[in-house]
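Colleague: model the structure of this input:
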Amino acid sequence: MYTTRLQDETRKDVAFDVNVRMVLLAHELGLGYAALKKISKVLGIPALHLKTYQRHDKRVTGSSKAMEQESAKRMWARSVNRHQVRYTEMLSDGDSAAFREVVALNPYPGHEVVKLECINHAHKRMGTAFRKLSSQGKLGGKGVGKLTAKKCKTLQNYYRGAILNNQGSIDQMKAEIWAGLLHGMSTDDSPLHTRCNPSWCWYRKAEDNGETPGSHKLHSANFLKREVGQKLIP
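Modeller: Below is the predicted model of the structure:
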């Protein structure tokens, strides 16, 4: 293992990080040890020793999640000594193994590390769930009221909008998430718009303007049959 000078100090942990990144680079490019040596020569940096490469290669070849977990643990473990700061929040995706590892590490006794949910990841997961349901049974297809790809996208965007518009209130957020689904299931005989937001609901917008809402048949592009919509309820 070679060392790297940073601010006139020999930092073995930095050298370790550089070595790991070099092996990751080789994997990303589909290269082996010989090619990595050539890259090091072109860059004018010492090449990894073969045994060092093989050791890190075993780590990298494993799970990318394991690498993420190890990286998170290292960042949190050294933040106070290296930077005199505490990372009190972690933005992560869903059931994050990296977050669990950091919590188990307890890097700052007496100070909690809080997990923040990524809205974009939540939005993506919801779209995936809708498309998966669409492919099952008779929910999807091209018929009227079916869960088409376009309707999956619309419901997915309603979900994201509900989160963005109500970040200060969990109750309001839940209400608007439900509103997006019920909005699509509404008919003239059974309008379900009480939870809808007038900013995107044509029915509520008409009511707020003192007008009589038009027929749902004029807004059938996002219509979901009641039996289809009920399958989307958790």
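
Colleague: can we go C-alpha only for contacts and neighbour counts from here?
Modeller: OK.

Colleague: so Thr3 versus Arg82, what's the distance?
Modeller: 17 Å (Cα to Cα, to the nearest Å).

Colleague: in terms of neighbours, single out the busier of the two.
Modeller: Thr3 (16 against 9; other Cα atoms under 10 Å).

Colleague: residue contacts, the more buried one?
Modeller: Under the criterion of Cα atoms under 8 Å, 6 or more residues apart in numbering, the contact list for Thr3 reads 10-12, 14-15.

Colleague: so where's the longest helix in the protein?
Modeller: The longest helix of the chain (DSSP state H) is helix 64-83.

Colleague: and that one, which residues are buried?
Modeller: Neighbour counts using 16 or more other Cα atoms under 10 Å place 67, 69, 72-73, 76-77 of helix 64-83 among the buried residues.

Colleague: so what's the residue count around Glu117?
Modeller: Count around Glu117 with other Cα under 10 Å applied: 15.

Colleague: and it, how far from Arg74?
Modeller: From Glu117 over to Arg74 the distance is 21 Å, taken as Cα to Cα.

Colleague: what does Asn209 give?
Modeller: Between Asn209 and Arg74 the distance is 57 Å, computed by Cα to Cα.

Colleague: before we move on, what about Leu50?
Modeller: 24 Å.

Colleague: likewise Lys115?
Modeller: Here Lys115 is placed at a distance of 17 Å from Arg74 (Cα to Cα).

Colleague: Asp13 too?
Modeller: Taken as Cα to Cα, the span from Asp13 to Arg74 is 10 Å.

Colleague: just Ile177 next, same as before
Modeller: On the measure of Cα to Cα, Ile177 and Arg74 end up 38 Å apart.

Colleague: and this one, please, so the two structures can be compared:
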Amino acid sequence: MNINKREGLFVILSFQCSSCNNTITIGTSPKVVASDRRDINIRSQIGGHLYGIRCAGLAKLMGAMNLPSPIQDQIYSKWDKNLLLSIKSFSNRSMTRAVNEAVTAANGRELMVSGDGFWQTRGFQSRHGAAALLSCNTTPKVLDIETCSKTCNVCIGALAIKKSNPVKYNDVIRSHQCEKNYNKSSGTIEAHTVLNMFKRSVSKYGIYYTSYVGDGDSKTFTSLSNAKPYPGQNIIRLQMAFASTVRKCKHDLDLLLKRTWAIFWHKYSTNEDPRHDSCSIDWCGYLKAVRNGTPYDHAPHALPHPVLDAIKPVFENLCFRESVARVVDASSQNQNEGFHSLVWLMSPKHKTTSGTTFETAFHLVIIIFNDGYFTLGDLFNNICGYRGHYTNQAMIHFDNSRLHSESKTNNRKTRKEADRSVQKNVDNDQTNNNNAPGDDNDKTINSDKQTDDDYNETNSDNQPTSEDNDTTTDSDECITDDRDSTSSSDDSSTDSDDKTILSLDTKTNEDIERNDGTSDNEYGYYNPKDRRRISNSL
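Modeller: Next up is the predicted model:
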């Protein structure tokens, strides 16, 4: 056996018979249609982007596995630009479908969108940045994206020959497509890119972004208001809202206004001057104590009046009717943060990269975020000529893991709501028993068990997490909205939630039975001893 030729991971092997000297030549990977590239090299290149390791990471991986190194870095960069064009075409189709779904859900072409910027590296010195607009319906998807680059790798590399070979330098500068398209500070990228997407919404999709959900710490909305992308039409600004108070009252403006001021007056109350008219008995310890006929001491829970008087102007600025109206429906940017987390998996912030690599990463994320991993099979089919059996199996596994995590999150939320309902029924029964006729002298009060504000409870299930960014006062306001969580750490729980499995043949969701002791992270098709009972459709 001899190796006649090698191109990256592709090799041509020849076998010669020792008896008749007949020679057979075998290639280890098919050639891509209308191209000189090999299937294995293209798939490894896409895999490098999906895992965020790129050419240098692939070289280390292949070396550790005792395999040939991938294609040279110069050829890799050239192929990256061609690969980006194919990925862009698929992501643009995905965003167009997402716009049509948003228009159908809104029953009109005036949409509410959430926007947020992200940068390739930490801080405001990043050379590359972008912003995405996502729909705000029940299934948020990416509608549009814009990128900015402050440098170009080709321009920087050509500086090495500017003095020694000016003719070649000029040829390189004229012939290449420069990545640099932004000259201002990195901190202004978000406002610039969001404004561009608003300006082209009508020409690109025929829609209007009439409501914008922002994070409140950027100049984006000011830029939109000054530029007026839609003449004669105002854009409504919606601040992010995380507190449980807002979520519970998000459809009732009057109740929302009342409950927000309840936070202030609850802390302002004293034993001599209780002010709990706006509080809810669900979380207010004073109202519970009155209901149960137990004593209540405000001292451990109240804040000093001078402190509250100092922050009262802040409440007056934030909790007036027009301001509170902005957070009706409790819109947030959680979907944007989930999108960003996927981008950082494919383009880590601690690694310097080119604009092409950065764009490739977030266009791949658009396809995955909008339509799931299985849709990447269409990309492989378009570039390589076929999807591949194991590629299909892997993408199905990734989607199943994603759906399973979401199912477990929803089930936990349902259980929390059920527990709250049970506790409320118990409290009501206790109230009825206390109001029943009987000998009041038989009722004793233990001062050690006095009703306290619920925010002193230490139940970890009801405490806010670092991802919630909630401002809370009592435990009932500390309950987080699990549907906004995208953490994969929930997979470690041991509940018996059902799985939703994506069928290979039907490309729909079907239920399968629970694993018989097999880890949820194992590929069933790689493990010959796998005992999972999968539906016949697979």
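
Colleague: the strand ranked longest in structure 2 - contacts with which helices or strands?
Modeller: In terms of residue count, the longest strand belonging to structure 2 (DSSP state E) is strand 110-119. Applying 3 or more Cα pairs under 8 Å, 6 or more residues apart in numbering; DSSP states H and E, one finds that strand 110-119 of structure 2 contacts helix 73-106, strand 128-135, helix 189-199, strand 208-214, helix 334-346.

Colleague: tell me the most buried of the ones you listed?
Modeller: Greatest average neighbour count among those goes to strand 128-135 (a mean of 26), per mean count of other Cα atoms under 10 Å.

Colleague: count the residues that sit near Ala162 of structure 1.
Modeller: With other Cα under 10 Å as criterion, Ala162 of structure 1 counts 20.

Colleague: tell me which element the aligned partner of it in structure 2 falls in.
Modeller: The equivalent of Ala162 of structure 1 in structure 2 is Thr245 (alignment by TM-score structural alignment). Following DSSP states H and E, one finds Thr245 of structure 2 within helix 244-248.

Colleague: now that helix on structure 1. Mean distance?
Modeller: Superposing on structure 1 and averaging over aligned pairs (mean Cα distance after the TM-score superposition for structure 1), helix 244-248 of structure 2 comes out at 2.8 Å.

Colleague: and that helix, what does it pack against?
Modeller: Against helix 244-248 of structure 2 (3+ Cα pairs under 8 Å, 6+ apart) you get helix 253-268.

Colleague: before we move on, back to that, can you list the helices and strands packed on strand 110-119 of structure 2 in JSON lines and add distance to Asn170 of structure 2?
Modeller: As requested, these are exported to JSON lines (distance: least, Cα to Cα, whole Å):
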{"stretch": "helix 73-106", "distance to Asn170 of structure 2": "20"}
{"stretch": "strand 128-135", "distance to Asn170 of structure 2": "25"}
{"stretch": "helix 189-199", "distance to Asn170 of structure 2": "30"}
{"stretch": "strand 208-214", "distance to Asn170 of structure 2": "43"}
{"stretch": "helix 334-346", "distance to Asn170 of structure 2": "34"}
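
Colleague: quick one: which of the ones you listed is nearest Ser149 of structure 2?
Modeller: Smallest distance to Ser149 of structure 2 across those (Cα to Cα): 4.5 Å, for strand 128-135.

Colleague: quick one: that closest one to helix 334-346, angle?
Modeller: 140 degrees (axes from the mean of the first three to the mean of the last three Cα atoms, to 10 degrees).

Colleague: now do strand 128-135 of structure 2 against strand 110-119, angle only.
Modeller: Using the same axes, to 10 degrees: strand 128-135 of structure 2 against strand 110-119 is 160 degrees.

Colleague: so what touches strand 128-135 of structure 2?
Modeller: 102, 111-121, 140-151, 186, 189-190, 193-194, 335-336, 355, 358.

Colleague: so the longest helix anywhere in structure 2 aligns onto which residues of structure 1?
Modeller: Once structure 2 is assigned using DSSP H, the helix that runs over the most residues is helix 389-435. Aligning helix 389-435 of structure 2 against structure 1 (TM-score structural alignment) gives no matching residues.

Colleague: what is that helix packed up against?
Modeller: Partner elements for helix 389-435 of structure 2 (3+ Cα pairs under 8 Å, 6+ apart): helix 285-292, helix 376-384, strand 499-502.

Colleague: thought His404 of structure 2 was touching Leu502?
Modeller: No: in terms of Cα atoms under 8 Å, His404 of structure 2 does not count as a neighbour of Leu502; the distance is 10.7 Å.

Colleague: tell me the secondary structure for Ala299 of structure 2?
Modeller: coil (DSSP: H, G, I helix; E, B strand; the rest coil).

Colleague: residue contacts, the nearest residue to it once chain neighbours are set aside?
Modeller: Spatially, and ignoring its direct neighbours in sequence, Ala299 of structure 2 is nearest to Thr270 (6.9 Å; Cα to Cα, 6 or more residues apart in numbering). Contacts here follow Cα under 8 Å, 6+ apart; on that basis Thr270 of structure 2 touches 298-299, 302.
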